[in-house]
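S.K.: Sharing a model prediction with you, sequence too.
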Amino acid sequence: MFTSKFNTMTGALDWEIQNEDYDYQQELARAGFADMLHDYERNRLYYAGLRKAIKKLKSENKVVNVLDIGTGTGLLSMMAVMCGADTVTACEAFKPMVKVAKKCIEANGMKDKIKIIEKRSTDIVIGIDMDQRANVLVTEVFDTELIGEGAIGTFTHALDHLLDSYCYVVPDNAIMYIQIVDSPKCHDWNWLDLSKYGLKVPEEYKNLAGDAIFDIQLTEFNEFRALTEPLEAFRFSFSGKKPISYNERNVVEAVSKQDGKANGIFMWWVLRMDYENEILLSCAPHWAHHSPNNMQWRDHWMQAIYFPSRLIDLKSGENFLISCQHDEYSLKFDVHAFSEKNKILNFNQPIEDINLGMTLVSRNRLAQLNDKKRFDMFINLLKKNEKDYRNLLIANDDFSILPLLSASETKYEKIFVLESNRFRERCLLSFLNINGLEERVTIIDKNLTDIQSADLINNQFDFVLSESSFNSIVLPWDNLYFYYGLEHLRSLEQKKSAIKKILPIKLRLFVIAISMENLDKIRSPVGVCEGFNLAEFDKIILEASCKADGFLEPHPLWEYPSKPLSDSLEIFDFNFNSRSVSEPFTKTCKFGLKENGLLNGFALWHVLEFDEEDSRISINTGLLNEPEFGKNLVWSKDYKQAIHILEKKVEICDSNRSNISVNCNINFEPLLGKFNIYFKIEN
């Protein structure tokens, strides 16, 4: 069948021929099931919780009827069978996974022991779909926020409509923890600070990134000082011992351990799998984990950072308040001075659903906007060129402070900025107005590739500057979108010879062979899990992932430790001053390995250069230091890099290292807007 696909380089919609099951493959690939099944602690503790609940009911001579909500592969249902359940009913509404579950259950000889209902649990009716209520519920409907996948509604409905009054639930309950920290990086992820440049931030846009969750591998984050110990924010009872509130508000009194600014709120949770609270499944970072030397790595559940609505300075020993709120799906936390206690504790006010606000930029983009070295570089570039060029076009389609800086710091006659998003345009106008710069900047409400001749009649410019910050960029070579935009501008009659200066000058692409500590697990076969054969899952899911996701995918590699097995190698460069490039570019780079370890992937990133004479005047999105063999690589926290995870890992050792080489094949077809990279390991 034909499907339309947005070309991230050209900005155009391309039509591609796909298999009839394309949508099915897309859904499967993005479901993240492989990561969950590699979470051996999760699997083991769910098994232990089930075993304990079923054993308890058996000891009371009760018939055990198990309900598994959201069965996925059928793993938890098969565990229930092995634990001695008399009946097992599994429900799964995600159609692609129903097929997987049936195949896995049949492969393990349990086809006649598990009934699969292809419905949401909230649509199940006793007497029609199930013969009787269950007395054991097992389900994993959690995300990093614990409740974001609808856990509250799922458990509440099951307790009311699908379970006996005397029942056991796995997990039984959960505790959510928070910790207040002082972190300059958290500040950069939340508040835009333009004070260095004498510019104001409008009150209504003080939070450009909104209040949405910022999930993160906190164990890899060390740029903070703890102002409190971990504090309990909420308890959730899933077993019916206490009703789960759809809207709950709690206030925690805390004491600051040291002087600092409360600009980050860390959050994680712990599942207590059994009715005696003995089996603990913790998502805590290493410093708060009950077993820090034996922690399970996982990516499907991480930790999260929330951000206060305003910055509060705390003194050592000072009392303060933390307000905690959740609705059915979301969480919200804030920090308050102790003097606000009466106001904060006024529970007569109705609890409303949480409004997370509008997200105008990502947290990473906000950190880029707070990078003073970055914008000092841009100011110097602008001043260096203002004598030679009169009219400046700033070409991004993500919010930028370049229009503000160019208007306040330079003397260009005219400054134009592209902004096609009406919400970001409104935001930029507010910034310009509050700083008295609205007369200096003209906004063109188009993307770079959408500008028409009519847009340029009264808008003449000879200098085009870009951070190459475009919303379409996913992988490093997507920055070639800037070239296609320039080609579009050049094609317009009025502008054929008007553009005299283009920055950035060059795109450079780098690669390095790496040994990832854990990240490769998200694309690795599961094989046997807790004694169950999941080969059918591997076959279906990994094939779908390959078809849907392609060869490379973006990840913030600073969160995922990896060590170098080769030097970094430049494999491609492109000059943005190039005109009408039409010939396909093909190149093969061959490089060797210089360190022992498990070769399980390749990382790629790009550098944008802005000065022909000084390559240091650049934006580097990848490695911050030269790789040192035997040590973890140091990656930029403000960008995602591209990663290729090898299907077949290779153990590199002294005996084979000199005989192994890597071929990296690059193919760029400018007329089609296609860029492909392939890796081949030769022995």
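M.R.: Right, received. Where do you want to start? Numbers count the residues shown, from 1 in each chain.
S.K.: hey, let's count contacts and neighbours off CA atoms from now on
M.R.: Will do.
S.K.: give me the element the residue nearest to residue 210 when sequence neighbours are not counted is part of.
M.R.: Nearest residue to residue 210, sequence neighbours excluded (Cα to Cα, 6 or more residues apart in numbering): residue 359, at 4.6 Å. Under DSSP states H and E, no helix or strand contains residue 359.
S.K.: and residue 359, how many neighbours?
M.R.: Look at residue 359: counted by other Cα atoms under 10 Å, it has 15 neighbours.
S.K.: from what I can see it touches residue 206, true?
M.R.: No: counting by Cα atoms under 8 Å, residue 206 is not a contact partner of residue 359; they are 11.6 Å apart.
S.K.: want to compare, so here's the second one:
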Amino acid sequence: MHSILFKPSLVPSPLLSRLCLPPLPVIFVSDLLRRTMASSARSFQLRLNPLTGDSEWVVIDEEEEEDLVQHEQSKSLLATTSYLDMLNDGCRNRAFRLAIEKTITGPCHVLDIGAGTGLLSMMAARAMGGQGEVSACESYLPMGKLMRRVLRANGMDKNVRVFHKRSDELRVGVELNSRADVLVSEILDSELLGEGLIPTLQQAHDMLLVDNPKLVPFRVTTYGQLVESDFLWKMSDLCNNEVSISDGVHLVPAGLEGILGIKPQQHAMHCDALLEEIRLLSEPFKVFEFDFWKRPDSHGEVVMRIPATVDGKVHAVVSWWVLQLDYEGSILYSTSPSWINSFNAEKPSSCISGQRDWYDHWRQCVWFIPRGGISVCKDEHVLLQAFHDDTSVSYSLKVDGQTNFNPYKAEDFNLMLLPERIATYGNKEWRMAVLTAVKSALHGRSSPLCVVADDSLFLTILTASLSKNSLVTSVFPGLQEKGALYVQTVADANGFSMDCVRFVCKRASHLLKDNINQRKIDLLLGEPFYYGSEGMLPWHNLRFWKERTSLDPILADDVFIMPGKGILKVCAMSLPDLWRSRRSLKYIEDFDHTIVNETLGACGDLPSLQEGPCLPYFIWQCGEAKELSEIYSVMEFNFYDPIQACSEGKKIVFSKHGVCHGFVLWIDWVIDEKNSAFISTGPVSRYWKQGVKLLSKPVTVTAVDDFAEIEASFDPSSGELTVRSSFLKL
């Protein structure tokens, strides 16, 4: 079972930025926001089964703090977050500690909103020498329980009062003895505003803080830069990219450019990984400044003229922020990419935060320019209009001489997918491989029944257009009615009639109820791709195998299944940046955090039998990475057979010297009947996340002389893969 956790501050906002998971579909998240209500005694968590897509709410009660089952549930949840990554960021921790010690000069009342493990609360209590008062607000109960354990371990449980509530549920004279003199908080995501920073500060200034309070951090400034990048272009402009692909499938037909696109938002990404593929078209520019010490506005707008430094095409705006933690501006923290040599022109020489190491909890953000970008010439000015509301920042661009800004809004697109999915659908090699396999499977079948068992728009349109006499049934368990409407809209442009296409918009097993007019399924197809599950662990797409098994009674004897099998692949790798970001904690600014290691899934200096979780990452964005072995096939999943438990072992011989930090795993999908064509989701492709199993301790290995043994077990009831490893000498 996989879980999505919610840690509200002012509003019940999901901390997607602190999860190693993708965002849920927009409509689903909105529904969760309305339904999630944290109280002082209980918290809700949503648990998802990756093999079925089913979800359920699990209630965690504060009174059951020592319950073993609840402890295990909380541990599995928190281990998939980036709390550990954030706590390992020594630059961040030191900056907050120095700013708190500089700001709090005597006994006072300090409020910590979104307290996490209580690190900032303990810093504040120590700064007051055990006097004053610290109130810590942490609405997500599992984290609140962990914070209490950390406070006890540091002898600070008497110095910090913990409230398992949202900050807007705190009342002066009830929970709080008085309004707070100082607010310390860290509720920032990569975009800055996504964790509810603005409404949280508004309510705090209105109801919880004294007039003219002190705040840490004190101010934050957002910056941007215009860039050109073919890679980023392919992630956002399927319309123009598809023009060069002559396979007869038109996902974005002429005249219907708004039918399919990416969500108009800032997308978090490690842009340093694209350093060799980005051309900078402007100098960095300041966009917004938010002063925490005063009540922020819910809406803001700025228009600026940005001179182009070279000729090129603006494909995206790369953005980041600089945090000023103290009043004087001597303590700064930046999320800028590595090509920015300084935080800003006014950066003081005494700034303590140099270029930070790789960490995943804060990244840069990319705002994609629609419709292929905007051409600019050197010294030509780009007019940039930036907006912000309570939770996001957006941009519109135009070049001097144009009459209108180039707006980019959610209503521009009938259907929105993630950038990686847009890039996949625009990949010529991927499309040709799938087309060849499906065309071969259709050969010799006069009027086949084809079922697309997942959310693949491409397979639905491809099959319907290749075989005019076929009946295509698309399940669309995630896309549902939106997917059906999309296919109906592009049918004419792709040359097929909707009389030959039907939609289920539920799980594939619902096909058993009407048995599709007593017909057997001739082609069962999938990419596999499940809308809303993008970015999860690779083997979670074995949901296709589960769906195939449910349809077993109505599969034809000569059924063609695509993919016909999945092959679990593994490669030993050196991943020093990723391993460091998830290593076990000891003392953070002199506060003992060893108690959180097991719960947060740490690696390093742990008992040998303790195993960390497999987590999904884009390896190409994980900082330094080096392959230490060849790629090995560990296990095969045969989709022509019903789903079943699998267990295999593999000997991994190291081909390079180095330090092994873990194993990277993914699935290659075999898509043709001859087992000769496959789609890889490994690191060579940057559009899928891989699974990473980090070692408890790094191992220095020598080529040829050293080897590892990998054991992998797949559980068909939960959809989880257990991976264990051992190292030996030849």
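M.R.: It's in. Keep in mind that what you see is a predicted model, and the values were worked out from it rather than measured.
S.K.: What does the TM-score come to for these two?
M.R.: TM-score for the superposed chains, counting by TM-score structural alignment, normalised by the length of the first structure: 0.84, backed by 644 aligned residues with a Cα RMSD of 3.7 Å.
S.K.: what sits against the residue nearest to residue 210 of the first structure?
M.R.: By Cα atoms under 8 Å, 6 or more residues apart in numbering, the contact set of residue 359 of the first structure is 208, 209, 210, 211, 212.
S.K.: Would you map the strands across the stretch 101-250 of the first structure?
M.R.: With DSSP state E, counting those that start in this stretch as the criterion, the stretch 101-250 of the first structure has strands at 114-117, 134-139, 163-170, 173-182, 214-216, 225-226, 231-237, 248-255.
S.K.: do the same with the stretch 601-730 of the second structure
M.R.: Going by DSSP E, counting those that start in this stretch, the stretch 601-730 of the second structure shows strands at 614-617, 626-627, 632-638, 646-653, 658-670, 678-680, 690-701, 706-715, 720-729.
S.K.: Contacts for the longest one, please.
M.R.: If I follow you right, that is strand 658-670 of the second structure. Applying Cα under 8 Å, 6+ apart, the contact partners of strand 658-670 of the second structure are 538-539, 562-576, 579, 628, 676-682, 690-695, 697-702.
S.K.: Not counting sequence-adjacent ones, nearest residue to the equivalent of residue 79 of the first structure over in the second structure?
M.R.: Alignment note: residue 79 of the first structure maps to residue 123 in the second structure; criterion TM-score structural alignment. Closest residue to residue 123 of the second structure apart from its sequence neighbours, by Cα to Cα, 6+ apart: residue 97 at 6.3 Å.
S.K.: okay, now whatever residue of the first structure lines up with residue 388 of the second structure: neighbour count?
M.R.: In the first structure, the residue equivalent to residue 388 of the second structure is residue 326, according to TM-score structural alignment. Neighbourhood size, residue 326 of the first structure [other Cα under 10 Å]: 21.
S.K.: residues touching residue 326 of the first structure, list them.
M.R.: Neighbouring residues of residue 326 of the first structure by Cα under 8 Å, 6+ apart: 246, 247, 248, 249, 332, 353, 354.
S.K.: In these, find the pair that's most separated.
M.R.: Using Cα to Cα, the contacts of residue 326 of the first structure span at most 13.7 Å, a distance reached by 246 and 332.
S.K.: Aligned to residue 114 of the first structure, what sits in the second structure?
M.R.: Alignment note: residue 114 of the first structure maps to residue 160 in the second structure; criterion TM-score structural alignment.
S.K.: what about the match of residue 79 of the first structure, distance to residue 215 of the second structure?
M.R.: With distances taken as Cα to Cα, to the nearest Å, residue 123 of the second structure is found 14 Å from residue 215 of the second structure.
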